[in-house]
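[1] Provided below for reference: sequence and predicted model.
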Amino acid sequence: MLRITNSIKKYLLLVMLVLLPTYSQAKPQVEPVQIKVEQLTNNLGVIWSMEFVSPTEILFTIRSGKLGIYDLSSNLVQWVEGLPEIHAHSQGGLLDVAKSPDYDQTGWLYFTYSKEDFDTSKTTLARAKLVNHQLKEWQEILVTDSASHRNIHYGSRIAFDDQGHLFFSVGDRGLRAPAQNNENHIGSIIRLNLDGSVPDDNPFVGHSRFKPEIWSYGHRNPQGLVFDMQRNVLWAIEHGPRGGDEINRIEKGKNYGWPVVSQGQEYGFDKAVGVKQKAGMVNPEYVYIPSIAPSDLLVYSGDEFSMWQGSLLTGALVLRHLNRVILNQQMLPAGEYRALTDLNERIRSLAIDDKGRVYVGTDSGKILRLTQAEYSLRTHEKEKN
């Protein structure tokens, strides 16, 4: 019989600690900040993205293939013309919109959407200029190699760093295995120059077969992406399968594991998807179990919610709340807070104005404005009376 000595016990304990995932999973808390909610719009459709193009104008996308401007001063919506044909089926459609860092000088707006390609569709990046409620100079920048017959997992969130680069995400398109194959764009985060050219220092530039646009890979469906200017970090939040939504710190050339590594379960039965971790694949910084189904992702900055400075904000589609994650000095998640749970809204998109007020877009077609005050829900119609 093998005798288990103290030395062997210590060795086994060390092995177990090494094999355990290193991600954080804090117990969610109720948001301590009191929030006032004002309803600005209703019944617009799935508001996938919002972007301030002036201090009083929010440009927003409707997944079904419409682009609108909400004017805060007049409380009116005007629709924008000039979009191309959009493949609006299931999770596909008109997705993200983001203004260029040099928008005041160039006027460029960047869009992602699903584009039909025979009997498949692909995540596509384009840019255009907004002139008198019309899009002008439409340019397709990259039609990704992400063709799938399944109308799901397009990824599609856009972010910019402070060095003239654009990042955008492409989901696994429901195909899983190609997310580990860099000969396509499936399950990747892409990095380009603002004009669409490939930066010389991208990790796979010069490789004979790999796509040079890829910055990171092994992603399932990142629908939140933000560049943290203060910390110089690119953050992504992505949907896991049943359980295992992830916040990841995105780094050059890294493999984030999907579908070899996952913290979630198969749909319909209790079987793990892949393994919990594997050498050479990056562990998430934070995991949600059960899944919240995350959407947009922002780093909060502003005066309205001083307690939120530097926190990550995301929307939850399934558990229906506003999710806030605190980051400590080591840039690790150190606490999770949940707000707006009583609204019962699928929160799809987020924006912050120059005063730090937070705007929420929902799948029911509402734009809500959040300010710090005694919590109440009211509409503009009630305020006018």
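    Thanks, I have it.
[2] can we go C-alpha only for contacts and neighbour counts from here?
    Noted.
[3] could I get the full set of strands for the stretch 101-250 of the chain?
    108-117, 120-131, 134-143, 158-160, 165-170, 188-193, 214-217, 222-228, 233-238, 245-250 (DSSP state E, counting those that start in this stretch).
[4] could I get those strands in TSV, plus columns for mean neighbour count and distance to Ile292?
    Formatted as TSV, the strands of the stretch 101-250 of the chain follow (neighbours: other C-alpha atoms under 10 Å; distance: least, C-alpha to C-alpha, whole Å):
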stretch	mean neighbour count	distance to Ile292
strand 108-117	23	24
strand 120-131	22	24
strand 134-143	16	30
strand 158-160	25	21
strand 165-170	26	19
strand 188-193	24	22
strand 214-217	27	22
strand 222-228	26	13
strand 233-238	22	10
strand 245-250	24	7
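[5] second structure for comparison follows:
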Amino acid sequence: MSRARLALIAFLPLLAPQPALAEPAVETVTDDLHHPWALAFLPDGEVLVTERRGRLWRVDPATGERQAIDGVPEVDHRNQGGLLDVLAHPAHADNQWIYLTWAGRCDGGNATHLGRGQLEGKRLVDFKTLHVATPCVDSRIHFGSRLAFDRDGYLFMTVGDRGERDRAQDLADHNGSVLRFHDNGRIPADNPFVDQADAEDAIFSYGHRNPQGATTHPQTGRVWIHEHGPRGGDEINIPAAGENFGWPIQTYGREYAGPEIAPNEVEGVIGPLHHWTPSIAPSGMTFYDHATTPTWQGNLFVGALAKRHLARLQLDGERVVSEKQWLKEREWRIRDVELGPDGALWVITDHADGRLLRLTPD
């Protein structure tokens, strides 16, 4: 046998599928959830799940039993609207604060709202609206609405362009932006546009289309987001103070009818760390940072609605070096994914009979 053939045979095992990329085992914790939108963990391991029609559930992760939480605000449940994200305060064990975002009616239409209340058993008490992303718009789409705390304790909130793309370049308009607050809803004095008369103080970054994923990097403490493109051009970005992320003057996406919308690169505009073209319709995102599964450590997981899978992205710093599609054969619309305190990945599916799933190494 030739040396070349021996070398090829020696190399073949390296080409075989690696255990680190194996599909996970899937357990249904609870089902019959009506279009769930978000999930969040409490310090005791219980799970909070929102349904767009305006319900908030408290789920026992061991049994799947759930209790409805009262005190939720009235929502505008039409098309993409309704009760959206949920997030526990980093110090929830001490203060019991729970944050919600929702589509709510207001003058001239509706808007993405932010509020918080204290969770006492089966009820939110002292619930207050902290912010309304104005101006109100007569639209039923692109609410954005993901929440994340960075390492410094600032609360970030994403807001979509409401289907009116030029709003994302208008600093006098909250829509199409990432907003930044203190945990009580106050606007930080060092937000980038606080001293600019024709800009909204809450805006941290702008030029975003419809960001429906947000998570905090476990090492850097910075918030990462992803956002929907129109037909291609879904993006992963790291919001930066005062920066323009391009929509709609820079995008890899195309009009639904066909032509290009704008150049892929524009001077002075921040390009994406990663983009999906064609679109996967990303929703929900989390980093894996747990000792339970070392082969998943440092990976970024993203739900996909249109392409119906869970994307596993392996990173080298801020660069995506490989991507794997999990659960594709299940044909589930993955709406949200979170790392649980048990080291499992927890996922919700966006269907009229949606599921809360627990994913572990097979």
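    Noted; the coordinates are in hand. Note that the structure is a prediction, hence the values are computed from the model and not measured.
[6] please state their TM-score.
    Once superposed, the chains reach a TM-score of 0.92 (TM-score structural alignment, normalised by the length of the second structure), with 343 aligned residues with a C-alpha RMSD of 1.5 Å.
[7] just to revisit the earlier point, let's have the strands of the stretch 101-250 of the first structure in CSV, adding distance to Arg320 of the first structure.
    Shown next, in CSV, are those (distance: least, C-alpha to C-alpha, whole Å):
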stretch, distance to Arg320 of the first structure
strand 108-117, 24
strand 120-131, 26
strand 134-143, 32
strand 158-160, 23
strand 165-170, 23
strand 188-193, 26
strand 214-217, 28
strand 222-228, 16
strand 233-238, 16
strand 245-250, 14
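[8] wait, which of the ones you listed is closest to Met16 of the first structure?
    For the strands of the stretch 101-250 of the first structure, proximity to Met16 of the first structure was assessed by C-alpha to C-alpha; strand 245-250 is nearest, at 22.5 Å.
[9] middle-most residue in the second structure, spatially?
    Against the mean C-alpha coordinate of the second structure, by C-alpha atoms, centre = their mean, the closest residue is Gly213 at 1.7 Å.
[10] residue in the first structure matching that one?
    Using TM-score structural alignment, the equivalent of Gly213 of the second structure in the first structure is Gly224.
[11] what's the longest helix in the second structure?
    helix 3-15 (DSSP state H).
[12] corresponding residues in the first structure for that helix?
    Under the alignment (TM-score structural alignment), helix 3-15 of the second structure falls on nothing in the first structure.
[13] check stretch 237-252 of the second structure too.
    On the first structure, the counterpart of stretch 237-252 of the second structure by TM-score structural alignment is residues 248-263.
[14] can you check stretch 115-129 of the second structure too?
    The aligned range for stretch 115-129 of the second structure is 126-140, by TM-score structural alignment.
[15] what is the end-to-end distance of that stretch?
    Using C-alpha to C-alpha, to the nearest Å, the end-to-end distance of stretch 126-140 of the first structure comes out at 4 Å.
[16] beyond the longest helix of the second structure, next helix or strand please.
    strand 24-33 (DSSP states H and E).
[17] in the first structure, what stretch matches that next one?
    Going by TM-score structural alignment: strand 24-33 of the second structure matches residues 35-44.
[18] next, the buried residues of the matching stretch.
    By 16 or more other C-alpha atoms under 10 Å, the buried positions in stretch 35-44 of the first structure come out as Ile35, Lys36, Val37, Glu38, Gln39, Leu40, Thr41, Leu44.
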